[in-house]
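Visitor: This is the structure alone, sequence omitted:
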C-alpha cells in the first residue's frame, strides 16, 4: 500500500476538507430528512417515546440518554417519525465528520477525507442507524469519537486526552453499556503493542473519575433495582445466531466493497508503531463479542475506524491500476444496495430480500393496521370500563399508547411501569403470543389476527378476548414479567 502510508505520525496534519466534507454531509442530511418519514415508526421508537414520557435514571434494558433525546426531539419537532429522527440524522452527520477527521489525523489529504466521508455516509450500517433513532445510533457516534481521541492520544502521547476520553465514555455509558468492551479491547491492544507509557499518567485516573461521575446516577439506579441490565445482557448472549453470523453480517452491514479498504487500514495502522494497537483492537473486540454472544454490529464502529485509515492507501493503490474503473462500478453497485437496505426506498411489498439483511426495515411497517386491528377487536369487549388491553411486547404497547389507546405490557420497562389497577377486573384483550396464558387468563378465544403484508415480528399476531384473570393484576404481575 506504499511506504509513505506507514509514516502517518511523522507528517504534519493536513487541513480539514471543510468544503468537500461539508457537501457530503449536506447531501446526507437532505436525503435522510426527505426519507425520514418513510414506512413509519420503528417498534423501538415507540418504546423510546414511551420511556421519554417516564424519564428515569435507568430502565431494565438501557440507560436514559436515548429516551431523553426522544423526548426532546418529539417536543421540538413533533411526535412523528420525521421529528424523532432529527436526532438520528444529526448523529449520522456527526459520525461522518468525525471519521473524516480520523482520516485527516492519519495524514489523509483532501481527497482521502472526502472519500472517507462518502464511503461512511453510504455504508449500510450508517444508513440503517442514521435513518431511525436507537441506542445504536448514539453508540455509533460515541465509538467514532472515542476512536478519534484514541488516535490523538497514541500519536501525541499527551495524557490530557484522557480527560476527553473520560467525558465521552461517560456520555456513552449514559446511552448503552457497550463502551467498556471497546475500552477493554483498546487497553489490551495497547498493553501488547504499546505505547504503554500512555497509561503511566494521572490524567488516566482523572478521565476515569469524569466517566464515573457522569454515570454515577445510573449506577445507583441499577444497584437499587438489582442490576437488571445484567439479566437483559444475559438473554442477548444466549443467542447462538449472533456467533454463527458474526463475520458474514459484519461484512454485509458495512459493505462487501469496503473489505479491501478496511484491510488496507488495518495493515497501515499495524505498520505504524504508535498506532499498531488500533489494528489489534478490532480482532480482540471480535473475540470478546464472540465469547459473550454479542451482536455482529456491535464492533462495526471500530471497523469503520479501520476503513477511515484505509482510504488513503486504497486510493494510492487503485490509482496505479487500470482495474480501478471496475472497482468504481462495484462501489456504485454497493452504494445502491446499501441505500436499498438502509433507507425506505423499496416498496413495502418488495421488502422480502431486504429483510434478509436488515429486518429493522420490516419493523417500521404495518403499525397503523395493527392499531386498527386492536381497536376493532376492542369493540367486542362487553364492558370496556373494567377491561384491559394486555400486549406481549413493548412495541405493541408503544404503538397503541402513541395512538392514544391505553395498553399494558409486562415486557421490559413496561413491566416496571406497573400492572393495571386491580379494579379493572373485567375482560382482557390479549395482543400477541404468550407462553403460559392459561395460568393468568380465563375463557380466551381468538377474535382477530394481524396481517402486516410482510414477514415481520407482528405478522400473524393473534388477538384474543378473555373473560378475565385468575387473580388480581397486582398478584399476577410478577409471573407475567419477561425480558
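Guide: Received, thanks. Being a predicted model, the structure only gives us computed values, none of them experimental.

Visitor: CA only for contacts and neighbour counts going forward, please
Guide: Will do.

Visitor: who touches residue 145 in this structure?
Guide: Under the criterion of C-alpha atoms under 8 Å, 6 or more residues apart in numbering, the neighbours of residue 145 are 95, 98, 168.

Visitor: let's bring in a second model and compare:
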C-alpha cells in the first residue's frame, strides 16, 4: 500500500549572507565611483590649478621633514604625482581618493555601530553631497586632514567597543600621519582629552598601552619636531603671520555660519546624532563624542580659526546620526526623503560653490555669490569672483610669457627668474616649457635658491601696483631692462602682474640674493 505523506514544509531560506555582502559592497563602490566622477566634472577645464597647489607640487623636488607652512606628507604625495607624470588628472586624483576613503571610513563606522544598510547609504549620501566635494578638488593638506580626523574618531569607536590595545596604537599611527600632514589634527586631541575625563572612559588614563601609544606617536613625529627646532620653529612665524594678515579678518559669527553651510544637507542627520549621543541608550558609551565637539569648536572659536579648519569634525557625527535616524524612521517615504534632501540641497549649492561656471558668468550672477558670502576674500573685502576661483586663473598665461622673456635673455643659463609670491614661482615651474627654475623670497622658496650659478640677468615677475617702484629700485642695478609682457587674464588675482627682463648686472646678484635670504629668514 502506498502511503501519501504530506509534503514537508521547509522554512523559506534566509537571504544568503554572501549576496547581502556583495550588494552592500556594490553600493559602496557605486558611491566611491560617483565621488571620483563628481570631483572631475564639477570644475571647468578652463581653470588652472590653485596657487597653493603649485607650491605643494614643487615640494616634490625639495624633500624635507618640514616646510615653512606645512609638514612633509604633502611633499610625499607630490613626489608620487610627479612620478606618475605630474598631470592635472593625478593632481586632482589624490584629493578625490582621500574623499573616497573618508566615505569608506564613515560607512565602516556605521557598520561598527550596528547600523543597517539604509543607515550606511544615508551616511554616505550626506558625506558625499557636502563641502567635501569642494575641499577634495584641491591638492592641499586639507583632504588628508579630514580623512585622518575621521579615521581617528573611528578607531576611538572601535577601542570603546573592544578595549583592544591595537586601536590605541592605530590611533597613535594615524595621529602621527595626520600631524605630519597638517598640525590642525592636534585640535582633535585638544577636544577629545577633556571629553574623556568627563566620562567613565577616564580609566583610559590608567592603561599603560595609552602611554606606549603616546610614545609611538612622539617617535613618529619626532623628525618633524627636530626639523622645526633646527630651523627655529618656522611654524610659529607662519602662525603669527597668518594671525596678523588673515585670521584677524575672520569673524567668529562667520565661523559658526560656515559650520552650518559646509554640511547643510546633512543637518537632518547631524543634529539628531547630537541628541542621540546624549539620550539614546545604545550610544551611552559614546557620550564623550558630544563633549569632544564642544571643546574643539570652543578652541577654534577663541583662536578665530577659519571655518574650514573644523570640517574634519563632522563626518563621524554623520555616522552616529545616520544610525539613530535609520532606527527611528519606519516610513518608506520618510526614508526616501532623508536620502533625497541632501541631494536636493546640494543642487543650488553646486551653482556657487564650485568653479563650474566661467568668471564672466559668475560676475553676471554675482548676487547669489554675494548672498552666500563667497565674494569676501581673506582681506575682509568683497571682490568680483570668489578668491579661490581667482587663484585658479592666469597661471598658464604667466608661465608662457615668462618663458618668452627667458628666451630673450642673452644667456638663459645665467638668468634668474624671480617672482613676488609662491603662486607665481610654482605655476611657472609647473607650466614652463623651458625648465625654468623660478624662485621667490616668499614661503619655502626662500630655501630653494640655487646659488651655485652665477647670475647676470633677471626675469622679474612683479605685482601690477609695484611696477614703478620696481623700475626705480632695480633698473639702476643693470645696464638695460625692458617690460616684456604682463598677465591679462580677466578676473585673475595675478592680473596685471608685470614681467621685466633685466640684463647685464652692474652688481653681484648672488651676493644681494644671499643678503635678502638671510634677512627674510631672520
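Guide: The structure has been received and is ready for your questions. These figures come from a predicted structure and were not determined experimentally.

Visitor: Mind giving me the PyMOL select for the contacts of residue 145 of the first structure, buried ones only?
Guide: A single PyMOL command selects the buried members of these (16 or more other C-alpha atoms under 10 Å):
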select buried, resi 95+98+168
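
Visitor: could I get the contacts of residue 145 of the first structure as JSON lines with secondary structure?
Guide: Listed next are the contacts of residue 145 of the first structure as JSON lines, based on DSSP: H, G, I helix; E, B strand; the rest coil:
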{"residue": "95", "secondary structure": "helix"}
{"residue": "98", "secondary structure": "helix"}
{"residue": "168", "secondary structure": "helix"}
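
Visitor: Residue 130 of the first structure against residue 94, yeah?
Guide: No: counting by C-alpha atoms under 8 Å, residue 130 of the first structure stays clear of residue 94, with 10.3 Å between them.

Visitor: Show me which of these two is the more surrounded one.
Guide: Using other C-alpha atoms under 10 Å as the criterion, residue 130 of the first structure and residue 94 rank with residue 130 on top: 31 against 18.

Visitor: Now which residue in the second structure aligns to the more buried one?
Guide: Mapped onto the second structure by TM-score structural alignment, residue 130 of the first structure lines up with residue 136.

Visitor: ok, now which ones touch its match?
Guide: Contacts of residue 136 of the second structure by C-alpha under 8 Å, 6+ apart are 39, 92, 95, 96, 98, 99, 142, 143.

Visitor: again, 7 Å this time
Guide: 95, 96, 99, 143 (C-alpha atoms under 7 Å, 6 or more residues apart in numbering).

Visitor: Aligned counterpart of the third one in the first structure, please.
Guide: This means residue 99 of the second structure. Aligned partner of residue 99 of the second structure by TM-score structural alignment: residue 92.

Visitor: For the residue sitting furthest away from the middle of the first structure, which three-state class applies?
Guide: Most distant from the centre of the first structure: residue 382, at 42.4 Å, with distances by C-alpha atoms, centre = their mean. With three-state DSSP as the basis, residue 382 of the first structure sits in coil.

Visitor: Please report the distance of it from residue 106 of the first structure.
Guide: 69 Å (C-alpha to C-alpha, to the nearest Å).

Visitor: what's the answer for residue 427 of the first structure, then?
Guide: Counting by C-alpha to C-alpha, the gap from residue 427 of the first structure to residue 106 of the first structure is 65 Å.
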